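1. quick one, fold the following:
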Amino acid sequence: MPITASIPALFLLVSVASAMFTLNALWPARRFWPLVGAGFFASWLTGELATHHLFWQAAATGLFVWAGGLDEWPSMAALVIFSLSWMGLLRILVQSRQANEVMETALREGLGADYERLIPERFRDGLTERWTLRQRLFPLPIFDGRVERIKNIVFSKAGGVDLRLDVCRPKGLAQNELRPTVLFVHGGGWTIGSKDDQGKPLANRLAAHGWVVVSANYRLSPRFTFPDHIIDVKSAIRWIREHGEEYGANPDFVVITGGSAGGHLAALAALTPNDPTFQPGFEHVDTSVQGCVPFYGVYDFTDRKAIFKNTLLIPILEKAVVKKRLSEARSVFEHASPMSHVRADAPPFFVIHGEKDSLVPVGEGRLFVELLREKSTSPVLYAELPGAQHAFEVFPSERTGHVLAGVERFVGAVYGQWCAGREREVETRAAAG
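-> Just a heads-up that it's a prediction; the model follows:
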C-alpha cells in the first residue's frame, strides 16, 4: 500500500485518540476503578495543558491535510472529529478562566466584599501578577529569580530517617527581618511524593511576594504507619517555632497547606493543636496554626457517607497506611479524620476542590466544609473549581494562576487580621499597665 494511501486512515486514528483525551478531560472515569488511574493522568494532562493540546491538534491537522488532502472519507471524518475536540478544549479553557470568579466569590462571601483592606499594604503589590509568556509556553515550575531557596535542612530524625525541609524566602531578606510563614505538605496517597516535586508554583509566588514558605517531607507508608505522617508534620511546625527566625520565618504566624494526602495532613494538623497523641516527645510545643488551605484533601478515613464507595481508599488505608481493618479499629480511623476534629476554635479555612476530581470525589470537600461551618466561629471559605481535576495546581496553568492569586489574598487577609489582633493585645496591656 502506498504511503499516501495510509495517510487518511492515520489521520482518522490520530483524531479519534485526540478526541478521547478531550472527552476524558470533560467527563473523566470515576466509577470503574481500573480506568480511574489511567483516566486521571490523561484528564489531568489535558485539562491543565488544554492550550498545548489545542495547538498540537491544529498542527497535526494541518500536516495531515497537507500530506494527504481531504479527498477520502476518513480524512473528512477526522476533520470533523478534530473540530469537535477543539470545541471541547475551548470549553476547558473557559472553565479554567472561571476559576478567577470562583475564587473571588469565595473570598467576598467568606471575608467580606472589602476583604482586600485586611491585607497589609506591603503584601498587596503582587496580587494581580499573572504567569509570564514563558511560563505559559513551558508549563513546568520554573525557579523564580526573586526567590532564595535553602534546601534539605534536617528538621527531625525519626525511624532511622533524616526528615528534611526546604525554605523559600524573598531574595535579599534583611537579617532579623521576619515574614509570615506558610508550611506546605506534599501529597501522594501517604505512600509516595516529596517536597521536591510538588508545591513549586505556590512557593515561588508567595516567596516572591514577601512570604517564607517551608516545604517538608514526612515518613511514608508502607514502611511507616499512621500516625507517623502527622507526627512529622507537627515536627515541622515545631521546627518553625524553634528555628524559623533563623531563616526569616515568623514562628508566631503559620498557615498550613497541602494537596490530597497533604491536604488531609494539613487539615488534621490545623484541627488538632497540641494533641499529645500526634506530638509524642514534644507535647510542650505549641503546634497550633493560624490558617489552613487544604487542596482536594481526604477528610474522613471512615468514609461515613460512602463518598469513596467506588474507590480504593479504604483498602489502601487498611493495607498500607493504618494497617488495621476499619471494622476492627474504627476509633483509630476516626482519630485520623479531620472531620472528627471540627471545632469552634478552628483557624480560618479555605477549602479548594476540583469539580472533576477522579481520585478524591468533590463530595468529600463539600461535606467537610458543611461540618466546619456548623461549628467553627472562624471564616470557612470554599471554592469548587469548574472542570478541575485532582492535582491541578502542579502546573503553572491558567487555572493555577487564578487559584494561587486567590490563596495569596486569603493568607494575606488572615495575616492582616492576626496583626490587628496582636496590636489590640498590646494596646490592651499598655492600658492595663
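2. going forward, measure contacts and count neighbours with C-alpha atoms only.
-> Fine.
3. tell me how far Pro74 lies from Gly68.
-> From Pro74 over to Gly68 the distance is 11 Å, taken as Cα to Cα, to the nearest Å.
4. any residues in contact with both of the two?
-> Residues touching both Pro74 and Gly68 (Cα atoms under 8 Å, 6 or more residues apart in numbering): Pro8.
5. all strands of the stretch 1-150 of the chain, in order?
-> Per DSSP state E, counting those that start in this stretch, the stretch 1-150 of the chain has strands spanning 147-158. These are given in chain order.
6. to check against the first, give me the structure of this:
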Amino acid sequence: MSPSRGGQTEIVSPDTGVEVHRDLAYASVDGRSLTLDLYMPEHRTDACPVVLYLHGGAFMVGTKRDFAQERLLPLAHSGIAVASAEYRFSAIATYPAQLHDVKAAVRWLRAHAAEHGYRDQRVGAWGASAGAYLALMLALTSGSGEHEGTLGDHPEARSSVEAVTAWFAPTDLLTADAFHPPPDRRPPPFISGPPPQPSILARLLGVANVAENAGLAASASPLTYAAEATGAFLLMHGDRDALISEDQSRRLHAALGAAGADSTLLLVAGANHEDPAFDGPAVLGAVSEFFRARL
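-> You can find the predicted model right below:
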C-alpha cells in the first residue's frame, strides 16, 4: 500500500472533535493532482464508517471545502469519516472524466483505510446537485469498464459504493435539461441572469444540444442503470426546486423500487435547490442515521 501523498493535518477545534487531513492526493491527471480532504472523528475507539462527499456547482464551479461547516463537520462529529473530493469541471474535461475521478477517489479510500482508521468493507457516497449525480453514478455503474477509468494507483481496489445519499440530483439528463419551472417557483438566490448556453448538461456531455444527443444523454443518466441497482439509496429533494424538478428523484426512486433496491425518498417541504433547509438538524440527522444503518 502506498502512503498518502501530500496534505497537512489539523484539529478544526476542540469543540468539533474532528481531525482534518487536507489536500491528500488521490490521483493525478494531465500533470495535475486531484485531492481530497479527510474529516476523521477524533475520539474514536474503533474503525468508523467512511463516506465520500461530492460538492455541487453545475460541474463548473465549487470546491471540496464547500459547506464544510454545515455538512462535513457535523457528519464527522457524529462518528462517520468524511472524505470531500475535488473533481474536474466540464470546462476542463467532459463526461465521463468526472466519474473516472470520483471512482479513483473511492479506490484510494479503500486502499488507505487501515492507515487512517476507517472501515473499507462498505463505503458510502453523498452529494448535492452535480455531486449527487456523481454519487449515484458511482453506485449504479459498478464494474463497468467504460465508466471505470484508469486513474490512481490502486486498480486492484473496488470503486463501488454500498450506500448513497443524493440531494436534488439530475437522474435523467434528457428531461432534466428540458425542465422549465412553473411560474411560481423562483430561482434560488445564488442564480442570476439567463441560463447558460450551451446548457449546463450540454457542457458536461461536450455537445451543443442535449436533445439532439439523446443516446449520449441516456448513457450518462443514473436512471438508465437503475434496473441493476444494488445497495441502499436515500434520495432527498425540495418540492419547490426551481432548477432540478423533484420528479427526477421521484422517477429514480420508482425505478429503484421496481428493481428491488433499498430506496427511500424524502421530499423537503418548501425547499428550493441548495436550500438552507437541507443543512438543518432534521435533514442532517436523517443522513447520519442512514449511513450508520447501512455502513
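7. got a TM-score for the two of them?
-> Here the TM-score for the pair of chains, by TM-score structural alignment, normalised by the length of the second structure, is 0.83; 267 aligned residues with a Cα RMSD of 2.4 Å.
8. strands along the stretch 51-200 of the second structure, start to end?
-> 81-85, 118-128, 163-167.
9. using JSON lines, please lay out those together with mean neighbour count and distance to Gln69 of the second structure.
-> Compiled in JSON lines, the strands of the stretch 51-200 of the second structure are given as follows (neighbours: other Cα atoms under 10 Å; distance: least, Cα to Cα, whole Å):
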{"stretch": "strand 81-85", "mean neighbour count": "28", "distance to Gln69 of the second structure": "12"}
{"stretch": "strand 118-128", "mean neighbour count": "23", "distance to Gln69 of the second structure": "15"}
{"stretch": "strand 163-167", "mean neighbour count": "28", "distance to Gln69 of the second structure": "17"}
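10. let me know which of those is the nearest to Leu204 of the second structure.
-> Between Leu204 of the second structure and the strands of the stretch 51-200 of the second structure, the shortest gap by Cα to Cα is with strand 118-128, which sits at 16.2 Å.
11. relative to strand 163-167, how tilted is the closest one?
-> Here the directions of strand 118-128 of the second structure and strand 163-167 differ by 20 degrees (axes from the mean of the first three to the mean of the last three Cα atoms, to 10 degrees).
12. mean distance, strand 118-128 of the second structure to its aligned residues in the first structure?
-> In the superposition with the first structure, the aligned residues lie an average of 1.0 Å away from strand 118-128 of the second structure, counting by mean Cα distance after the TM-score superposition for the first structure.
13. read off where that strand ends up in the first structure.
-> For strand 118-128 of the second structure, the aligned range in the first structure is residues 249-259, judged by TM-score structural alignment.
14. what comes into contact with that stretch?
-> With Cα under 8 Å, 6+ apart as the test, stretch 249-259 of the first structure has contacts from 178-187, 199, 212, 240-245, 263-267, 270, 289-297, 391, 411, 415.
15. now with 6 Å?
-> Under the criterion Cα atoms under 6 Å, 6 or more residues apart in numbering, residues 178-187, 212, 240-241, 244, 266, 289-297 lie in contact with stretch 249-259 of the first structure.
16. ends of stretch 195-211 of the second structure, how far apart?
-> Calculated as Cα to Cα, the first-to-last residue distance of stretch 195-211 of the second structure is 16 Å.
17. show me which positions of that stretch end up buried.
-> 199-207, 209-211 (16 or more other Cα atoms under 10 Å).
18. what does stretch 28-46 of the second structure give?
-> By neighbour count with 16+ other Cα under 10 Å, stretch 28-46 of the second structure contains the buried residues 33-42.
19. likewise for stretch 87-106 of the first structure?
-> The neighbour-count check on stretch 87-106 of the first structure (16+ other Cα under 10 Å) flags 88-89, 92-93, 95-100, 102-106 as buried.
20. I'd like to know which of those residues is nearest to Thr277 of the first structure.
-> Checking these against Thr277 of the first structure by Cα to Cα gives Ala106 as the nearest, at 34.1 Å.
21. show me what Pro222 of the first structure lines up with in the second structure.
-> Pro222 of the first structure maps onto Ala91 of the second structure when the alignment is built from TM-score structural alignment.
22. swap in Leu63 of the first structure?
-> Mapped onto the second structure by TM-score structural alignment, Leu63 of the first structure lines up with nothing.
23. with Leu183 of the first structure instead?
-> Alignment of Leu183 of the first structure against the second structure is given by TM-score structural alignment, with Leu52 as its counterpart.
24. so who does its match touch?
-> Counting by Cα under 6 Å, 6+ apart, the residues that Leu52 of the second structure touches are 82-84, 125.
25. output the residue interval of the second structure matched by the helix ranked longest in the first structure.
-> Among the elements of the first structure assigned as helix by DSSP state H, the one spanning the most residues is helix 73-111. The counterpart of helix 73-111 of the first structure in the second structure, counting by TM-score structural alignment, does not exist; no residue aligns.
26. and stretch 19-33 of the first structure, by the same measure?
-> Using TM-score structural alignment, none of the residues of the second structure align to stretch 19-33 of the first structure.
27. so which of the buried residues of stretch 28-46 of the second structure sit within strands?
-> Secondary structure defined by DSSP state E assigns 33-41 of these to strands.
28. which part of the second structure matches stretch 360-373 of the first structure?
-> The counterpart of stretch 360-373 of the first structure in the second structure, using TM-score structural alignment, spans residues 244-257.
29. which parts of that stretch are buried?
-> 244-250, 252-257.
30. stretch 211-220 of the second structure now?
-> Counting neighbours by 16+ other Cα under 10 Å, the buried set in stretch 211-220 of the second structure is 211, 216-218, 220.
31. isn't Thr165 of the second structure right up against Leu234?
-> Yes. Using Cα atoms under 6 Å as the test, Thr165 of the second structure is close enough to Leu234 to be in contact (4.6 Å).
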